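# Sequence isn't available, so here's the structure alone:
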């Protein structure tokens, strides 16, 4: 593996770092992929629009929509890393996922309407994929969309919808042919979250915050012009757009180095052996990210690369924050907001949230099976 920086990429990183320092909307209070408080949304929308305007987001879009064809393939990773290094807000919502689907499969009318609004952060998007019985096995989704003239009428329930309470638009998967095999007969839609029949119910989590939501769709009328791609081809649309979600992986390496630094300060001279083992694993995580980037540049990505990276990161993140809570002794029982809690209870919140990383994006148990079957060619159990 060779993944060395270049003078041009170093200069770009310095430019991004200075921009983040000047314009970022403050440090995030909590670890993980969290939804901001409503009062923070205007500042985050403004920040997101500035990132697009400066050419730091949408880098790989078509030039006519603001992309830069001469950009280095790793620039989007650099941006994600510098945002994570500053511990500030990355753009919230699923706009990057939706834009990938629109650019590859959308009509010219859809691109002309939605892409400029994404760049100005006029629309916050949410991802309406997962359901109560279709999470890791997404193709089992049951939300139905039946055609009635020029509209589709949608009925069903989605869950684990991050930022659903802030979203203007949703990137929806619904079943349009119930008789087709489960990976067929699914269609992708743009749905207006203010439509009659859309109800967003926040889910209060063990952390005490509300990051996820249930979304109920009761007779929601979606114009046929809001289909992304072709009817009954939504599985291909979704899998393609998910394949574009790479830059967040780079941020994970920077985040864990930050947690490790905090852990070392918390430990002082204690527990050197355990800290050393965790530090080695953080370095391995960074090497895995580097390998994935190297393979991406070379066009030799393996089907198991992203799966193994997610498993390793999520379990290491859990072990880091669990160790941090343990170092506090009985004070580890304190909660966020307690005046006696270390770092305001950041470690406790991060520990409670850490299990989410092992489930979101596919439970690690399911992903291990996928690694065995798809990466190693082992027979289905």
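Happy to help now that I have it. Just so we're clear, the structure is a prediction, and the values are computed from it rather than from any experiment. Residues are numbered from 1 along each chain as shown.

# Every contact and neighbour count from this point should use C-alpha atoms.
OK.

# mind listing what's buried in the helix or strand residue 111 falls within?
Assigned by DSSP states H and E, residue 111 belongs to helix 108-119. The neighbour-count check on helix 108-119 (16 or more other C-alpha atoms under 10 Å) flags 110-111, 114-115, 118-119 as buried.

# residues in contact with the helix or strand harbouring residue 156?
For residue 156, the element it lies in under DSSP H and E is strand 151-158. With C-alpha atoms under 8 Å, 6 or more residues apart in numbering as the test, strand 151-158 has contacts from 128-132, 142-147, 174, 214-224.

# Taking those, please make a PyMOL selection of just the buried ones.
A single PyMOL command is used to select the members of these judged buried by 16+ other C-alpha under 10 Å:
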select buried, resi 128+129+130+131+142+143+144+145+146+174+214+215+216+217+219+220+221+222+223+224
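
# Alongside the first one, take a look at this:
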């Protein structure tokens, strides 16, 4: 089932497109989940406030917290698709994740404090989950939080934290009971990123940018009333967040379709002799296979969206979509660079770079998609064991 067939949703889609055309900040020139330039931050905070005020973000929130109390995921899918199609910015940071945790498990005082600031763009959140030895196996995290009086004292290290250099608040998972089973001794916190003992170190990537950061926590004091949910129940709090991050399933499909159109344009470029890459049978076959995978990825995304809308999604539906998207994306941008011939050696910033070096930058970033959100190797094992019922992989 396609979700854009009803007249109501199509009307909503046109409304969202018009809103983006009228109000969106500068168009994104780079693919992936990237940190903005510092000069763009004030505008992106205002843009976040506009999206919430218009009802395009936070639709499922309770009315008394500014939402529409609309649990349907379909409008959220439409917004995510249109933002991706327009290469526009969505809400940067981990605000959607934090809102999911606060709405499901936060105290009324926490909701009254944090949710309006999140809606207005006053607070930008980052996600302090992954650690050097706890990425896809997040339950192995080692950052500790011990109670001293009315504060928790946190020590540890987080890594791959996007937007940490800009964040006002960190959505932190830390171990509060080192003797409990892995998932049962973890607590969620709302951490003031300006607290003493928080050190942020940018990680320079192959793209030349520093979208990710290491975050070191050295004796950081967090008030006990900043625990989200109950102590040692942080794993359940983190799970509640995921229901508010479903839009990526829709956004990825739009990105692939957009890149396919770009590949076709590259393949039709004539050389000095008037020939195009499409004149080569092998290239036509390769492009045809890739186009098929893009369409399959789009259909799989639509099918998963349909099951989400009906409340019948499986435990690994989103994981399967992510694996197919990330690997198809990697092959697509690789072909985008190859189609440029020697010009493929040029990069963003070179005067003669095709499409301002978009394909080169996307290729350098594409491998991250196969790792972020759970490495594909781990997700394949999860799909095999939890959906296909295959024998469990031996555990040490």
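Ah, there it is. Please read all numbers here as calculations on a predicted model, not as lab measurements.

# that older thread, could you dump the buried residues of helix 108-119 of structure 1 into TSV with distance to residue 342 of structure 1 added?
As requested, the buried residues of helix 108-119 of structure 1 are exported to TSV (distance: C-alpha to C-alpha, whole Å):
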residue	distance to residue 342 of structure 1
110	49
111	48
114	44
115	43
118	39
119	39
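
# Tell me which other helices or strands the helix holding residue 111 of structure 1 touches.
Counting contacts by 3 or more C-alpha pairs under 8 Å, 6 or more residues apart in numbering; DSSP states H and E, helix 108-119 of structure 1 packs against helix 41-53, helix 95-105.

# Mind reading off the mean deviation between that helix and structure 2?
In the superposition against structure 2, helix 108-119 of structure 1 averages 0.5 Å from its aligned positions (mean C-alpha distance after the TM-score superposition for structure 1).

# That helix vs helix 41-53, what angle?
Helix 108-119 of structure 1 runs at 120 degrees relative to helix 41-53, counting by axes from the mean of the first three to the mean of the last three C-alpha atoms, to 10 degrees.

# Helix 108-119 of structure 1 corresponds to what range in structure 2?
The alignment of helix 108-119 of structure 1 onto structure 2 (TM-score structural alignment) spans residues 108-119.

# what does that stretch rub up against?
For stretch 108-119 of structure 2, the surrounding residues in contact (C-alpha under 8 Å, 6+ apart) are 48-49, 52-53, 65, 95, 99, 102-103, 123-124, 226.

# so stretch 374-392 of structure 2 aligns onto which residues of structure 1?
Taking TM-score structural alignment, stretch 374-392 of structure 2 hits residues 362-380 over in structure 1.

# So which bits of that stretch are buried?
362-364, 367-368, 370-371, 375.

# What of stretch 23-40 of structure 2?
Buried residues in stretch 23-40 of structure 2, defined by neighbour count with 16+ other C-alpha under 10 Å: 24, 30-31, 33-35.

# and if you look at stretch 64-78 of structure 2?
66-68, 73-78.

# ok, and which of the helices and strands packed on helix 108-119 of structure 1 has the densest surroundings?
Greatest average neighbour count among those goes to helix 95-105 (a mean of 22), per mean count of other C-alpha atoms under 10 Å.

# compared with structure 2, how much does it deviate?
Taking mean C-alpha distance after the TM-score superposition for structure 1, the mean distance separating helix 95-105 of structure 1 from the aligned residues in structure 2 is 0.3 Å.

# what does that helix contact?
With contact meaning C-alpha under 8 Å, 6+ apart, helix 95-105 of structure 1 is reached by 58, 61-62, 110-111, 115, 118, 124-126, 171, 228-229, 237-238, 240-242, 244-245.

# swap the cut-off to 6 Å and go again
For helix 95-105 of structure 1, contacts defined as C-alpha atoms under 6 Å, 6 or more residues apart in numbering pick out 125, 229, 241.

# How about stretch 76-92 of structure 2?
Residues from elsewhere that reach stretch 76-92 of structure 2, judged by C-alpha under 6 Å, 6+ apart: 27-28, 48, 247, 250-251, 254.

# can you list these in JSON lines and add secondary structure and distance to residue 9 of structure 2?
Formatted as JSON lines, the contacts of stretch 76-92 of structure 2 follow (DSSP: H, G, I helix; E, B strand; the rest coil; distance: C-alpha to C-alpha, whole Å):
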{"residue": "27", "secondary structure": "coil", "distance to residue 9 of structure 2": "25"}
{"residue": "28", "secondary structure": "coil", "distance to residue 9 of structure 2": "26"}
{"residue": "48", "secondary structure": "helix", "distance to residue 9 of structure 2": "22"}
{"residue": "247", "secondary structure": "helix", "distance to residue 9 of structure 2": "16"}
{"residue": "250", "secondary structure": "helix", "distance to residue 9 of structure 2": "14"}
{"residue": "251", "secondary structure": "helix", "distance to residue 9 of structure 2": "16"}
{"residue": "254", "secondary structure": "helix", "distance to residue 9 of structure 2": "17"}
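
# Cheers, nothing more for now.
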